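J.: I would like the atomic coordinates for the input below:
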Amino acid sequence: MKKGIGIGIEDFKQMIREDCYYFDKTNYIEELLKDRTMIRLFTRPRRFGKTLNMTTLKYFFDVRNAEENRKL
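T.: The predicted structure is shown next:
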């Protein structure tokens, strides 16, 4: 099966499960952990992956489903 583009997909798990192309931006997680600011504001234009980045963080930090998320 060919990889898809994933247009309109806003959930990291769905993006991986549907075998869509994904530009790995997980390096920003390390930056978030190193930065000790109380508030982080994510500003991007519409359709620039803000929700996808937030769901990536959700699955990364979710300890309740850690084993399942580790497979992503």
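
J.: C-alpha from now on. contacts and neighbour counts both.
T.: Fine.

J.: can you count the residues close to Y22?
T.: 13 (other Cα atoms under 10 Å).

J.: For R17, give its distance to G6.
T.: Distance, R17 to G6, using Cα to Cα, to the nearest Å: 11 Å.

J.: More neighbours: which of the two?
T.: The neighbour comparison of R17 against G6 (other Cα under 10 Å) goes to G6, with 15 against 9.

J.: Distance check, the closest residue to the more buried one other than its chain neighbours against A66.
T.: In space, and not counting its chain neighbours, G6 is closest to C20: 5.4 Å by Cα to Cα, 6 or more residues apart in numbering. Separation of C20 from A66 (Cα to Cα) stands at 22 Å.

J.: To compare against the first, here's the next sequence to fold:
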Amino acid sequence: MARVNLPYGIDNFAKVRESNCYYIDKTGFIKELLDWTFDVNLITRPRRFGKTLTM
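T.: I've put the predicted structure just below:
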């Protein structure tokens, strides 16, 4: 199985690109969330997975 580079501890987008790390753009997900009508939005993910930043 191929190893995936994840940007642990890298907070600079340029460094993420230079290090050939994976980056997940959640812009489309945010738009979908705003388009749907719910009483409560529950996002379950592991710790430090970007839940608060996404909200």
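
J.: Give me the TM-score for this pair.
T.: Once superposed, the chains reach a TM-score of 0.51 (TM-score structural alignment, normalised by the length of structure 2), with 42 aligned residues with a Cα RMSD of 2.3 Å.

J.: which one of C20 and A66 of structure 1 has more residues nearby?
T.: Neighbour count, other Cα under 10 Å: between C20 of structure 1 and A66, C20 has more, with 16 against 12.

J.: Roughly how far does the more buried one sit from G49 of structure 1?
T.: In terms of Cα to Cα, C20 of structure 1 sits 14 Å off from G49 of structure 1.

J.: So T51 of structure 1, which state does it fall into?
T.: helix (DSSP: H, G, I helix; E, B strand; the rest coil).

J.: residue closest to the middle of structure 1?
T.: The centre of structure 1 sits closest to T56, judged by Cα atoms, centre = their mean, with a distance of 2.3 Å.

J.: Next, the contact list for the nearest residue to that residue once chain neighbours are set aside, please.
T.: Of all residues not flanking T56 of structure 1 in the chain, F12 sits nearest, at 5.4 Å (Cα to Cα, 6+ apart). For F12 of structure 1, the contacting residues are 52-53, 55-56, 59, by Cα atoms under 8 Å, 6 or more residues apart in numbering.

J.: same deal with D11 of structure 2?
T.: D11 of structure 2 neighbours (Cα under 8 Å, 6+ apart): none.
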